[in-house]
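> Provided below are the primary sequence and the corresponding predicted coordinates.
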Amino acid sequence: MRGGLTLDEVVARAVSGQSDRAVRVVVGGAVTGVGVSLSAIMTARILNGFSSSLGLLFGGVFPLALAVVVAVAGLLIWRCRLTAEQSGHVGFWWAVGTVVATATGFALVLFEASSSVEAIYSTVIVAGNGASGGLGGLIVGWYDARRLRVATGRERERQRLADEREKLALVNRIVRHDIGNDLQIIAGAADVLERHVDPDGEDALERLQRTASEAIDLTERLRTFVTALEDEADLRPVAVQQIVRTQVDNLRERYPGATVSLEQPVPDAAVQADELLATVLHNLLSNAVTHNDSDDPHVIVTVEAGAETVGIRVEDDGPGIPEAERETLFERGELGPGSDGSGIGLYIVDMLVDRYGGSITVADSDAGGAAFEVELLRVESTARTAAASAQKEIADPPT
């Protein structure tokens, strides 16, 4: 009903301020009390006797068994670790089942009386209906309580994740705005000092510049990590060719001593991703150089487009990655061989690739090092789709 309260809200208000145990005692006591009363009624009816064995079985023993089960269920409610709201739901459905079934029994007895039919089993009908209806209500209530428990658990988990994201966002703001700004000032000052430092201080200045650059890069990784956690995936067609070429050019500028080869031609294909795809390539390309112990690191980038997927392969001639370390390589905080980084670079890569519905694996490179293979879902680019639609309309204009 529009503007009305849901059952969950009604029950929550009814048990508001009550302890879990108090509500369990009330509900369990009511169920047990009614079950015992119905058992006593049916026992008395059995002692009065039945005209046949079938009458005794279905009119006495069976309803009595139902009443006993209801009484025992009430005792179990006392002992179960139900919350106040869960107990309230069980009690509500039990009451509904009992009242409806008992009312139906009374209606049937009154109908028989008005029809001049001798209601010899009126007690059996009313009490039996009450027991069966109550038991049915308990079953419904139990499943409803389980549903409420699952929903409550999900809501608590959602709230916990929201709190964690809020804390992470706060840390991100502090690191990027406060620490990040200070690092930019340090890096800028170090660049200015480069023209005024004598040869004896060049090594120290180079270490300062490298450390500042790595720290700035770490703050950017944190931004990417938080963005991936906070934002819902807004995937769209992303052109692989442009991103790969840009990241390869950037790597050549950052590491002029490295040899970076981009296998041609690079397919003009689009994949399902977002703007953070560049971060995936940035991390893989940077790792291929920084974890390479060669004086002249070689990096080979290959892009292959299939009918449904696009594969990006980044391989190097470094020390490679042992087979035993590959299974845990993409876990958070896991450092690669010889790495002195933060251990979140490959974790972010794996998280983003999974966000795109793709996969990433590591294998041995033909060049002797490691080869990271990223496979992403291929989609039609927005421009290509629009052009195809326009061409179709020209060829087959609407009537």
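Alright, I've got the coordinates. Numbers count the residues shown, from 1 in each chain.
> from now on I want contacts and neighbour counts done on CA atoms only, so please keep to that.
OK.
> ok, residue 209 - contacts?
When the contact criterion is Cα atoms under 8 Å, 6 or more residues apart in numbering, the partners of residue 209 are 187, 190, 191.
> can you turn the buried part of those into a PyMOL selection?
Those of the contacts of residue 209 that count as buried under 16 or more other Cα atoms under 10 Å are selected in PyMOL with:
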select buried, resi 187+190
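> got another one to weigh against that:
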Amino acid sequence: MGVELLIIGNITWQVLLGAASVFPFKLGLVAGGLWLYRSDIGTERWPRIGGWTVAGGAGFLVVNLMTMPLTPDLPTIWFVAWARWSISIGSAVGFAIGTIEARSIERAVAAEQAAVSARYLEYQREWLDYLNAVLRHEVLNNANVIGGYTALLLEEREESDPDYAHLRTIERQSREMTHVIRDVRTLLETLDDGPTVESTALAPVLRGELDALDDQFDEVRIDAEIPNDVTVEADDLLPRLFSNLLTNAVEHNDSSSPLVRVTVERTDETVRVRIEDDGPGIPDDELEDLFERDDDRRHDHGIGLYIVRRLTDRYRGRVEVTETGPDGTVITVELPRAREGPDLDRSNRSSSPDPNRNADSSRDPEAERTAGSRSTAVTRSASPTPPSTDTD
């Protein structure tokens, strides 16, 4: 009796020892299945991982079945435990191999997709550069020639001339075409991978755009309070941001003498530029998507305000309509304040007038460069604009 108990105890111990030895592998299979379910490995890889798991368990079992006849004196229950141990270990190893292979396939596919995307982006960039060159050298040059000759013809005619109104229409459409072309070029430039922003003096940029506004529109009144020592984080496209806002403030104002007021406020981290007009305000149905791309052309603000939003995003800033109503609209642009001193070279480049604007070079530099604020009312007739093909 004692011998039988000893044999039973020995067999039981061996069975328990075998179960304990396969427990980590079974636990690993369960944990691996949960991990696979939550991982980013595509479900299309799961059948292959399952195939590796089954093949691993079956293959290791076959190997062990071939060695079992070498030990014929073992009890049957021991062989059962041996087989279970073989299946557990083989399945766990197969699952690990399948997972590693799936990961490798996913990485290879991702690398191939990245290479294809890079080639496609390079192809797109080449076409965008070509389109930019065509717009600059072909379309914009022709628009400038049309506008220049139209201005000369207007100088030779009186307002009572039957052709005067038609020439005014040609001049206006030529100017609008030029604006659209510049907007498209700016939009193309915002598509680069990462802008190189640096400390940029804000005052020369704003004053340069206000000068251009004076040149472009008759009877416009400008009131500006611009500190001289304000710098922001921006690049060469900053003037276009304010040009679009200022032009929009006048073009959508039905007053015979529109007012544009510009003020600058500073905080520790940002600079806020408020652009106020005395126009009729913005309709409620346009406020929500005012700075979004107007693909279906439901509104008449074109792509100018969309470019404003793209540029403020480019500089990690923001733009919003802070007030609007029958008495006018206030749009606020908030830009990161530069920590370093202004880059004089950058300031000079940013404040240089756009050659396509035909800015008046006879303005008093002392009154505009040294004054902390300015208030002007401009009333003048259009001056002849010679044809030009230099747009760079």
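Good, I have the coordinates. What you see is a predicted model, and the numbers here were worked out from it, not measured in a lab.
> what's the TM-score once they're superposed?
For these two chains in superposition, a TM-score of 0.65 is obtained (TM-score structural alignment, normalised by the length of the second structure); 295 aligned residues with a Cα RMSD of 3.5 Å.
> related to what we said a few turns ago, Throw the contacts of residue 209 of the first structure into CSV and include secondary structure and distance to residue 382 of the first structure, thanks.
Written out in CSV, the entries for these read as follows (DSSP: H, G, I helix; E, B strand; the rest coil; distance: Cα to Cα, whole Å):
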residue, secondary structure, distance to residue 382 of the first structure
187, helix, 40
190, helix, 44
191, helix, 42
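> tabulate the contacts of residue 209 of the first structure (TSV), appending distance to residue 177 of the first structure.
Formatted as TSV, those follow (distance: Cα to Cα, whole Å):
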residue	distance to residue 177 of the first structure
187	15
190	20
191	21
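> and which of the contacts of residue 209 of the first structure is nearest residue 270 of the first structure?
Proximity to residue 270 of the first structure was ranked across those by Cα to Cα; first place goes to residue 187, at 36.7 Å.
> what residue of the second structure matches up with that closest one?
Matched by TM-score structural alignment, residue 187 of the first structure corresponds to residue 147 in the second structure.
> ok, now residue 308 of the first structure?
Pairing criterion TM-score structural alignment: the partner of residue 308 of the first structure within the second structure is identified as residue 269.
> now the closest residue to its match other than its chain neighbours: how far from residue 343 of the second structure?
Computed as Cα to Cα, 6 or more residues apart in numbering, the closest residue to residue 269 of the second structure that is not its neighbour in sequence is residue 337, at 5.4 Å. Between residue 337 of the second structure and residue 343 of the second structure the distance, using Cα to Cα, to the nearest Å, works out to 13 Å.
> which one's more surrounded, these two?
The residue with more neighbours, out of residue 337 of the second structure and residue 343 and counting by other Cα atoms under 10 Å, is residue 337; that gives 21 against 14.
> pretty sure the more buried one contacts residue 273?
No - with contact defined as Cα atoms under 8 Å, residue 337 of the second structure and residue 273 do not form a contacting pair (11.7 Å).
> neighbours around the match of residue 308 of the first structure, how many?
The tally of other residues near residue 269 of the second structure (other Cα under 10 Å) stands at 12.
> please verify my assumption that it contacts residue 317.
No - using Cα under 8 Å as the test, residue 269 of the second structure is too far from residue 317 to be in contact (10.9 Å).
> anything in contact with each of the two?
With contacts defined as Cα under 8 Å, 6+ apart, the residues adjacent to both residue 269 of the second structure and residue 317 are residue 336.
> please enumerate the strands of the stretch 201-350 of the first structure.
With DSSP state E, counting those that start in this stretch applied, the stretch 201-350 of the first structure shows strands at 236-239, 259-262, 270-273, 298-305, 309-316, listed in chain order.
> for residue 250 of the first structure, which of these is the nearest?
Once those are compared by Cα to Cα, strand 259-262 is nearest, at 10.5 Å.
> what's the closest of the contacts of residue 209 of the first structure to residue 324 of the first structure?
Taking Cα to Cα as the measure, residue 187 is the one of the contacts of residue 209 of the first structure closest to residue 324 of the first structure, at 38.5 Å.
> just list the residues touching the closest one, thanks.
For residue 187 of the first structure, the residues meeting the contact criterion (Cα under 8 Å, 6+ apart) are 209, 212, 213.
> what do we get in the second structure for the second one?
Residue pairing (TM-score structural alignment): residue 212 of the first structure is matched to residue 174 of the second structure.
> just give me the neighbour total for its match.
For residue 174 of the second structure, the count of nearby residues is 21 (other Cα under 10 Å).
> the one 10 residues further on now?
The number of residues packed around residue 184 of the second structure, counting by other Cα under 10 Å, is 18.
> now do residue 113 of the second structure
By the other Cα under 10 Å criterion, the neighbourhood of residue 113 of the second structure contains 12 residues.
> aligned to it, what sits in the first structure?
For residue 113 of the second structure, the equivalent position in the first structure is taken to be residue 153, counting by TM-score structural alignment.
> can you check residue 125 of the second structure too?
Counting by TM-score structural alignment, residue 125 of the second structure lines up with residue 165 in the first structure.
> distance of its match relative to residue 20 of the first structure?
Shown here: residue 165 of the first structure relative to residue 20 of the first structure, a distance of 31 Å by Cα to Cα.
> pull the longest helix from the first structure.
Counting residues, the longest helix in the first structure under DSSP state H turns out to be helix 122-173.
> for that one, packing partners?
If you count contacts as 3 or more Cα pairs under 8 Å, 6 or more residues apart in numbering; DSSP states H and E, helix 122-173 of the first structure packs onto helix 20-48, helix 62-79, helix 84-114, helix 202-230.
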